[in-house]
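[1] Fold the following and give me the result.
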Amino acid sequence: MLRTTILLTFLVKYVSLECVINNRSPSTDWEEKLSKHFQCNYKENIPPSENSTTVAIKFNLKNFYFDSEEVLFTIHTLVFFSWDDPRLKWNPNDYGGVADMITHSVFMWTPFAYIHQTKDVEKWSNFKYYTSNCQVSYTGRVVCVPRVTHTTTCSSNLRNWPYDTQKCPFNFYVKSENEDKVLFTFNESRGLSAFGAEYGSGWDIIDYETGENATGETKFFLNFVVERQALGCVAMVVVPSITVAVLNVASMFLDFKNNIRFGLSIFNLFCNFCLLKNISEIIPHRGFDTPSILYFIHFSIYITACGICLMLILSSLTRKGDPPHPWIIHFNDSVLNNRIIKYFVFTKWMEPLRSSSDEADYIGKWTDFTFIVNSLMFYIILIVYLILYLVFIPKPTITY
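    Alright, predicted model coming up:
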């Protein structure tokens, strides 16, 4: 029994060894030998050259977002680093024809630790020392593509809110003790690619630029200009503001002795205050400028209040039974007898019947005067609203 057990054990071991499938390619063995060779003879803390090493760098934007306060702007990128390291050259014929290999950045010198964001945003930055896999060619060319997160502060201008834009600069520098060891360059390219990027919720990148400054503290920079996706805010604020202004102008066509005009004016005034309340709830609170739409609503409140006062004054004048002043009669005749100006005066509303012909004549002259004043105020308010629209209503940024 013991002999049978021992025989079966050796038999199972022999059969299992014969069934093992070796998936390793010959090149894998050569790459391991090459990696061990470099690890034994390579000092990863020493730069590849006694002179300055030129490192080409390019950013590939993947996505971005703002924090809840719309102050910190964060981008996630793939950063392409490429440089030449003569110490990593080899003859492919000596290693089974292997022309390139993949190795980890911890086993070689990399320029990752030399670059930093400027000090004013360093406490928020995640741009620290990082690692990644790198491709090494037999010519000594090294390419590393780490995934990195950068964060900066943005200068927000709310003047054109909700079509406001924010400028978000990323400045990078090399510490003074390392300036002679490495030189970063975009290699005559724009330095940033946003193809295939996932845009952040609520914002669009409308422009960006990159640049180098080899002589100053900032060695290279990325500047983003982002614009708010404003359709929701436009539907909640801008369109209602324009609608209230149109209703305010249209109310001038109504009889100022009619309660409908008074009720519409009060409604417009109430809507303006509701718009101010809505804006206070959705507007960003960390901008350095006042949104122009607030000026439009404030002026609209003043115009509506003046329109209510004008309506009450004109309505009281139509009830006067006293004879009007001579200059009022002269003013009425000058306007109503002019061949051109009289067509800009609205048709008079129906006048109440009076028992006395003299009283009816006085009322008629007062009515003519109040109606001319109402027509004049209509054109003044219309022109004022057009100016306010051109100056204070926000408009989307035009990009080419």
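[2] alpha carbons only for contacts and neighbour counts from here, please
    OK.
[3] number of nearby residues for the residue nearest to C271 when sequence neighbours are not counted?
    Among residues not flanking C271 along the chain, V244 sits closest, at 7.2 Å (C-alpha to C-alpha, 6 or more residues apart in numbering). If you count neighbours by other C-alpha atoms under 10 Å, V244 ends up with 22.
[4] so what's V244 up against?
    N268, C271, N272 (C-alpha atoms under 8 Å, 6 or more residues apart in numbering).
[5] all helices for the chain, in order.
    Ranges of helices in the chain, per DSSP state H, are 2-19, 26-41, 231-233, 239-250, 259-282, 292-317, 326-336, 357-392.
[6] With distance to T103 added, can I get these in JSON lines?
    Below are these laid out as JSON lines (distance: least, C-alpha to C-alpha, whole Å):
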{"stretch": "helix 2-19", "distance to T103": "31"}
{"stretch": "helix 26-41", "distance to T103": "8"}
{"stretch": "helix 231-233", "distance to T103": "49"}
{"stretch": "helix 239-250", "distance to T103": "59"}
{"stretch": "helix 259-282", "distance to T103": "50"}
{"stretch": "helix 292-317", "distance to T103": "56"}
{"stretch": "helix 326-336", "distance to T103": "92"}
{"stretch": "helix 357-392", "distance to T103": "59"}
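[7] Another sequence for comparison is provided below:
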Amino acid sequence: MEPKNDEGRLRKTLFCNYDRDNRPILRDGPITIRFKMIIKGFTFSDTDSKLVVSTWLAMTWTDDHLKWNPNDYNKLTSITQSSQTIWQPDLAMYNSDVASATEESCKDANCVISSTGSVSCIPPCSHTAKCMPNYNRWPFDEQNCTLHIGTWVNSGDEVDFNVSRTVLTEQDLSSQDMQWRLIGATYTRNPGNFSDTQQTYPSLKFTFLMERHSGSHSATIFIPAFALVLLNLITLWVDSEHNHRFILLALSLLSHFLYMQHLFWIVPHNGDTVPDILFGEYFHLNVSLQKFGTQLDTNDDDINLVESQPNDKPNNKKVTQGVWRTLGNIIDRVLFATLSIFYICMMARLLPEDFLDAKNPKSVVVVGY
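    Sure thing, here's the model as predicted:
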């Protein structure tokens, strides 16, 4: 039956003999896809090192089979058509964590077709990629992850990419776990040259640089660490003859073991890098063990099982003990000053420069080359 309106007649004319498997070009050469990624949110998992990015993939190309004269259809210049019924580039993510990444990450969407043959589609997509984590600066680490997107079958002689430069603001980004912030993004066009074939398979690499922002880590990691540092310094300041020092040393040793157990459960266990904070805590534990062993030695009273001879000089023995006590106190003060400087330098090394600064929104420019 003949459609009753202009849009129906146009759809019958365009799609009566339309084949979505045919390339939408009437001449030789590649189809240029104008590509733009609009990031709506992202998450990064420490457990399995996966980056999940929610995007809108804005794609525009020209389909020579979908052109018409608006005067023939009552000045109708554009229509909306489902993406399932028209040709689309077979995009896939090469570094996906699933076996088949084709047509699984993006949902179907309605596309706008203009009378010039221009087709614009913005499907919502969710990309999942494996990353190589680096936890040296944990819990203030930065992670670098890449999404490698390209065509699955079409070569560079059939499909080519032209990426638009994008500016993202922090208000437009929403991390579902509220733990990471995007601080940089770049894209690279890979020409896709392979030695075993003359054909090229161009692709796009979107690289995201994220930094961790978690208030819970600051509260549960650095506040106890700061308390342990103060406990070590106070222990050095207490006179070695007092029993309070032995109690403080035992408390410090027990606290360090509990803190190491706490770090074991929260530190990421994947990746080849070891967080620097673990080396610092290992040093703290060794210092506590050495001080604890020294205190045990000083508390052992020397018992003389040989009767004193008349020529023994107890006054000289007391003088010697006093000299050693004075020397021990001097060593404690020197260690107190040395460890204080060392702790300050170590804290400055572990904490980022803007740790106490206000987190002001900033723009993230996606730069490509």
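[8] hang on, the earlier thing: by neighbour count, which of the contacts of V244 of structure 1 wins?
    N268 (24 neighbours).
[9] could you measure the residue mapped onto it from structure 2 against P139 of structure 2, distance?
    If you follow N268 of structure 1 across to structure 2 using TM-score structural alignment, you land on S252. Distance of S252 of structure 2 to P139 of structure 2, given as C-alpha to C-alpha, to the nearest Å: 23 Å.
[10] next one: Q84 of structure 2
    For Q84 of structure 2 relative to P139 of structure 2 (C-alpha to C-alpha), the value is 45 Å.
[11] Look at these two and report which has more neighbours.
    Counted by other C-alpha under 10 Å, Q84 of structure 2 and P139 do not tie: P139 has more neighbours, with 23 against 13.
[12] So that one is in contact with G215, correct?
    No - with contacts counted by C-alpha atoms under 8 Å, P139 of structure 2 stays clear of G215, the gap being 10.2 Å.
[13] Now for A197 of structure 1, how many residues are close by?
    If we define neighbours as other C-alpha under 10 Å, then A197 of structure 1 has 14 of them.
[14] quick one: contacts for L247 of structure 1?
    L247 of structure 1 neighbours (C-alpha under 8 Å, 6+ apart): L264, N268.
[15] if we go to 10 Å?
    By C-alpha atoms under 10 Å, 6 or more residues apart in numbering, the contact list for L247 of structure 1 reads L264, S265, F267, N268.
[16] Residue in structure 2 paired with P92 of structure 1?
    Looks like P92 of structure 1 aligns to P70 there (TM-score structural alignment).
[17] contacting residues around that match?
    Counted by C-alpha under 10 Å, 6+ apart, P70 of structure 2 has contacts L10, L76, T77, S78, S114, S115, T116.
[18] separation between it and N110 of structure 2?
    Taking C-alpha to C-alpha, one finds P70 of structure 2 at 21 Å from N110 of structure 2.
[19] and what of N17 of structure 2?
    Using C-alpha to C-alpha, N17 of structure 2 is found at 20 Å from N110 of structure 2.
[20] One more: S78 of structure 2?
    Using C-alpha to C-alpha, one obtains 13 Å as the distance from S78 of structure 2 to N110 of structure 2.
[21] ditto for P24 of structure 2
    Taken as C-alpha to C-alpha, the span from P24 of structure 2 to N110 of structure 2 is 18 Å.
[22] Of these two, which one has the most company?
    More neighbours surround P24 than the other of P24 of structure 2 and N110, with 20 against 16 (other C-alpha under 10 Å).
[23] Much appreciated, bye for now.
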